[in-house]
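*Asks:* Any chance you can model this:
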Amino acid sequence: MESGRTVQLFLIRHGLTQWNAERKYLGHSDIPVNSRSLDDYFPLKNVLHQYGTLKVYSSDLLRCRETAAFLFPSQQVTYDARLRELHFGEWEGRTYEELKHCSIYSSWLDNWESTGPPGGETGISFQERVSSFLEELLEGELDTAAIVTHGGVIRQIASSFLNTPDFWHISAPFGKAVIINAEEREEGWTCISLSEEPIAGKEHM
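*Replies:* As a prediction, this is how the structure comes out:
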């Protein structure tokens, strides 16, 4: 069968925040990256520079805006609230240790897609808004784009191309880009390669 259009997406997680370091749930709370966390993104910045000008999209939350500004200082960035992390509601800023004895929390861990944290967002709602962004992106004529976003969004986008329900086992590291090359086929978009940059131990001039 003749292959169709291909796209290359660079999925980039925002720099580390204090809540990330403290393993607190961080969804829509708008806090900045740690003051020196973006230093870890210099190797990635060098990699991205090799690809020239990219169309750049970003979550509208501060930690992503700061990361996008660091990586793409001279490029226009399109901010989109659909690229926000899952909204954890009343559990924002709290840890697993603080919540593990709560029955509602335990139920949510087992059924995160169909249920949501108090005052938060269900997994299905999260998946639908991320899918809305991705479908709109793929309907255009872009062949390459960078997306600065959150760990959950990276996992959702990657899992949609991989056609796998194994959401939680998809890597979304700090300081790297998850690179997806996908092809449009009769059955839909399919991942033809998935990699991370920069590669550990690889030097970039």
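
*Asks:* going forward, measure contacts between C-alpha atoms and count neighbours the same way
*Replies:* Fine.

*Asks:* Check this structure and tell me which residue is nearest its centre.
*Replies:* Nearest residue to the geometric centre of the chain (Cα atoms, centre = their mean): Ile154, 3.0 Å.

*Asks:* A strand includes it, no?
*Replies:* No: looking at Ile154 with DSSP: H, G, I helix; E, B strand; the rest coil, it is helix, so not inside a strand.

*Asks:* so it sits right up against Phe174, yeah?
*Replies:* No: counting by Cα atoms under 8 Å, Ile154 does not reach Phe174; the two are 11.4 Å apart.

*Asks:* where do the contact lists of those two overlap?
*Replies:* Taking Cα atoms under 8 Å, 6 or more residues apart in numbering as the contact rule, Ile154 and Phe174 both touch 12-13.

*Asks:* buried residues in the longest helix anywhere in the chain?
*Replies:* Secondary structure of the chain per DSSP state H: the longest helix is helix 123-139. Across helix 123-139, burial judged by 16 or more other Cα atoms under 10 Å covers 123, 125-127, 129-131.

*Asks:* What of stretch 49-59?
*Replies:* Buried residues in stretch 49-59, counted by 16+ other Cα under 10 Å: 54, 56-59.

*Asks:* Could you report the distance from Ala81 to Leu194?
*Replies:* For Ala81, the distance to Leu194 equals 25 Å [Cα to Cα, to the nearest Å].

*Asks:* same deal with Lys24?
*Replies:* With Cα to Cα as the criterion, Lys24 and Leu194 are 29 Å apart.

*Asks:* I'd like the structure of this one too, to check against the first:
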Amino acid sequence: MSKTIRYYRHSETEWNKQGRLQGWLDSPLTQHGVLLAKQIMWKPDVVYCSDLQRAVATANYMFPNDTIHQRAELREIYLGNWQGQWIEQLQHDSHYQCYQETPQYFRAQSQESFSTVTKRMLHVHEQLLASTYENIAVVSHGVALACLFCALRNDSIENLWGYMLTSAAYEAYDWINQ
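*Replies:* Predicted structure coming up:
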């Protein structure tokens, strides 16, 4: 049986637009984000999403006639004391610089580690592969999805940022299992 899991990042939020980190905090979708999410034209058998409201809202706009199954394991990386902070102000923080520039050397302090995010995302992915559904939509978050994609490609975490999806309507990552 062929199986397609289409992974999407949530659509643009107010804080994305303003340059603020969200982590497990939420901000509403922008009008542009709503329009982007509504452009998705795909009919999956089942839809899963993070339980954070920006992902739930995106999933509801993308798949308005489907039941949305929320999973906490699909959440974004927990960013601890960086959550809600302006990215511009964090550029002078050496710990944040390490997170951004050399993720392979990043050691979480108040944040969640990349390896923890990767493990929970891989766990969900394995469950989806084992499910009976053939076409699965998943709405999650930028760093969480980058951790998953990096692991699925057996790539080094130092290449993490190359796997970032920008927004739901622009791109999706398809995992096709045959």
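
*Asks:* Now the TM-score, please.
*Replies:* The TM-score (TM-score structural alignment, normalised by the length of the second structure) is 0.85; 174 aligned residues with a Cα RMSD of 2.2 Å.

*Asks:* which one of the buried residues of helix 123-139 of the first structure sits closest to Ser74 of the first structure?
*Replies:* Taking Cα to Cα as the measure, Ser74 of the first structure lies nearest Val130 of these, at 26.4 Å.

*Asks:* mind listing what the corresponding residue of the second structure for the closest one touches?
*Replies:* Residue mapping for Val130 of the first structure onto the second structure gives Met121, with TM-score structural alignment as the criterion. Going by Cα under 8 Å, 6+ apart, Met121 of the second structure touches 73-74, 144-145, 147-148.

*Asks:* if we can go back for a sec, can you tell me the mean distance of the longest helix of the first structure from the second structure after alignment?
*Replies:* Its aligned residues in the second structure lie a mean 1.3 Å from helix 123-139 of the first structure after superposition (mean Cα distance after the TM-score superposition for the first structure).

*Asks:* packing partners for the helix or strand just after that helix?
*Replies:* Remark: after helix 123-139 of the first structure, the chain's next helix or strand is strand 144-149, criterion DSSP states H and E. Packing partners of strand 144-149 of the first structure (3 or more Cα pairs under 8 Å, 6 or more residues apart in numbering; DSSP states H and E): strand 6-13, strand 55-58, helix 62-71.

*Asks:* mean offset of strand 144-149 of the first structure relative to the second structure (after superposition)
*Replies:* Strand 144-149 of the first structure sits 0.7 Å off on average (mean Cα distance after the TM-score superposition for the first structure).

*Asks:* so what corresponds to Ala146 of the first structure in the second structure?
*Replies:* Aligned counterpart of Ala146 of the first structure in the second structure: Ala137 (TM-score structural alignment).

*Asks:* Surely that match touches Ile5?
*Replies:* Yes: counting by Cα under 8 Å, Ala137 of the second structure does reach Ile5; the two are 5.9 Å apart.

*Asks:* Pull the number of nearby residues for Asn111 of the first structure.
*Replies:* For Asn111 of the first structure, the count of nearby residues is 13 (other Cα atoms under 10 Å).

*Asks:* What of Thr115 of the first structure?
*Replies:* Thr115 of the first structure is flanked by 18 other residues according to other Cα under 10 Å.

*Asks:* secondary structure element for it?
*Replies:* Assigned by DSSP H and E, Thr115 of the first structure belongs to no helix or strand.

*Asks:* Next: the one 3 residues further on.
*Replies:* Assignment of secondary structure by DSSP H and E places Pro118 of the first structure within no helix or strand.

*Asks:* What residue in the first structure is paired with Gly84 of the second structure?
*Replies:* Using TM-score structural alignment, the equivalent of Gly84 of the second structure in the first structure is Gly93.

*Asks:* Hmm, its match is touching Gln18, no?
*Replies:* No: the criterion here is Cα under 8 Å, and Gly93 of the first structure misses it with Gln18 at 10.2 Å.

*Asks:* still on that earlier bit, pull up the gap between the match of Val130 of the first structure and Ile5 of the second structure, please.
*Replies:* From Met121 of the second structure to Ile5 of the second structure the distance is 13 Å (Cα to Cα).
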